[in-house]
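**Q** Sequence below, structure please.
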Amino acid sequence: MRVGAGEGAPTRHGEPAGALLAALLGVELAAGVVHGLFSLYWGAGGSWLLPTIGRQMLEAFGEDRWLLVPVGLVKVGCAAAPVLLARHGLLARGPWRAICWLGATVLVVWGGLGATSALLVLGGVVRTAEGYDREGMIGHAYLWDPLFLLWGLSLAASLVLVRRRRA
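**A** So this is what the prediction gives:
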């Protein structure tokens, strides 16, 4: 992955910051695309790993699972945007940077809280009178929410790296 000339040069300490940025953006892209592709797959009628999103989510979409198609497209687009912005030297400044920070914050909070709460339920620390959807909790504890967290953390680290290199 090639990054923009202003964002791909080595730092003053000689670290290959361009390679690190490319790796971070690669992780960010992969996490977001995996999330998005599963939404597209489920929206098109696929069922592999579908129970891992939880009964409540399945019931919310019901017969309208096709609505996951635009959700998946948005996820893939949002995952690709920082890579394209970095490639054109726009990740380090302006409204794009603020939008990316907002996205990273939402992903980290959503993923972190979701994974933590699912782990607490699975561990018996948090109990509900009506029980819980075990497959859904496992999916949120070990797959979907950690993937959101990884996506957000890698985007945030990319933004920090770009800012430090620009300064």
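
**Q** use CA for all of it now, contacts and neighbours both
**A** OK.

**Q** Nearest the geometric middle of the protein, what residue?
**A** residue 151 (3.1 Å; C-alpha atoms, centre = their mean).

**Q** what about the residue of the chain most remote from its centre, which SS state?
**A** Within the chain, residue 129 marks the point farthest from the mean C-alpha position, 31.8 Å out by C-alpha atoms, centre = their mean. Following DSSP: H, G, I helix; E, B strand; the rest coil, residue 129 is assigned to coil.

**Q** From residue 107, how far off is it?
**A** Counting by C-alpha to C-alpha, to the nearest Å, the separation of residue 129 from residue 107 is 29 Å.

**Q** quick revisit: helix or strand: which one has the residue nearest to the centre of the chain?
**A** helix 145-166 (DSSP states H and E).

**Q** what comes up buried for that helix?
**A** Within helix 145-166, the residues scored as buried using 16 or more other C-alpha atoms under 10 Å are 145-159, 161-162, 165.

**Q** For the comparison step, fold the sequence that follows:
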Amino acid sequence: MMSPSATRAHPTRGQLRSAWAAFWCGLLFAIVNLYWTLGGTFALETVGGQLARAVVERNPAMMFVLAVTVLVKLGGALFALALVQPWGNVFPRWLLLVCGWSGTAVLVGYGGVLVGAAAALEIGVIPAPPEVDWTALRGHLYVWDMWFLVWGVLLGLAMVGFTRRR
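**A** As a prediction, the model looks like this:
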């Protein structure tokens, strides 16, 4: 029986680039959440709402959610590398395919819907309620939700390369 590494072709330069870009996107996103988990407050006004208040107030439940979020984002970042690094061969191909395409769908779907909704409010396609927090809305449109969308696209590109490799 052939070893898993013997059955998978080496990734191309483009596949390596997209996987590494997805890794860095996820890692930087995790670092932002870690910063807030450790007490940082910079840019929280761009998140807005109850989330920002809970972080400032050091709400224990929110601190737990943020810590879990850091771990999930780190896992997602490392997952992208599993698609192109030899150590990724320890995982069955079907598992990487299912997790990778599911992750891509979640990131692109979540980011895309939220970016679309925020853009519709920003340009006036959907009338904004008078109490809208424009700083938070624009933070989500241009940074936070867009970050999910970009990460998902980069992971999707890495997945296309992984799917094509045998």
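
**Q** top helix in structure 1 by residue count?
**A** helix 94-122 (DSSP state H).

**Q** what's in contact with stretch 100-114 of structure 2?
**A** 79, 140-141, 145-153, 155-156, 159 (C-alpha atoms under 8 Å, 6 or more residues apart in numbering).

**Q** Go again with 7 Å.
**A** 145-146, 148-149, 151-153, 155-156, 159 (C-alpha atoms under 7 Å, 6 or more residues apart in numbering).

**Q** I'd like those residues as a markdown table, with distance to residue 56 of structure 2 appended.
**A** Converted to a markdown table, the contacts of stretch 100-114 of structure 2 look like this (distance: C-alpha to C-alpha, whole Å):
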| residue | distance to residue 56 of structure 2 |
| --- | --- |
| 145 | 21 |
| 146 | 24 |
| 148 | 23 |
| 149 | 27 |
| 151 | 27 |
| 152 | 29 |
| 153 | 32 |
| 155 | 32 |
| 156 | 35 |
| 159 | 38 |
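
**Q** Need the counterpart of residue 50 of structure 1 in structure 2.
**A** Alignment note (TM-score structural alignment): residue 50 of structure 1 maps to residue 44 of structure 2.

**Q** For its match, list the residues it contacts.
**A** residue 52.

**Q** So what does residue 81 of structure 2 match up with in structure 1?
**A** Match for residue 81 of structure 2 (TM-score structural alignment): residue 83.

**Q** Surely its match is in contact with residue 25?
**A** Yes - the criterion here is C-alpha atoms under 7 Å, and residue 83 of structure 1 meets it with residue 25 at 6.1 Å.

**Q** The helix or strand that comes right after the longest helix of structure 1 vs structure 2, mean deviation?
**A** Of the helices and strands lying after helix 94-122 of structure 1 in sequence (DSSP H and E), the nearest is helix 134-139. Overlaying structure 2 shows helix 134-139 of structure 1 at a mean distance of 1.0 Å from the equivalent residues (mean C-alpha distance after the TM-score superposition for structure 1).

**Q** What is the corresponding segment of structure 2 for helix 134-139 of structure 1?
**A** Going by TM-score structural alignment, helix 134-139 of structure 1 sits over residues 134-139 in structure 2.

**Q** Not counting the matching stretch itself, show me its contacts.
**A** 45-48, 118.

**Q** nearest to residue 12 of structure 2, of these?
**A** Nearest to residue 12 of structure 2, judged by C-alpha to C-alpha, of those is residue 118 at 36.3 Å.

**Q** and that closest one, how far is that from residue 153 of structure 2?
**A** 19 Å.

**Q** just residue 58 of structure 2 next, same as before
**A** Where residue 153 of structure 2 is concerned, residue 58 of structure 2 sits at a distance of 33 Å (C-alpha to C-alpha).

**Q** No more questions from me, cheers.
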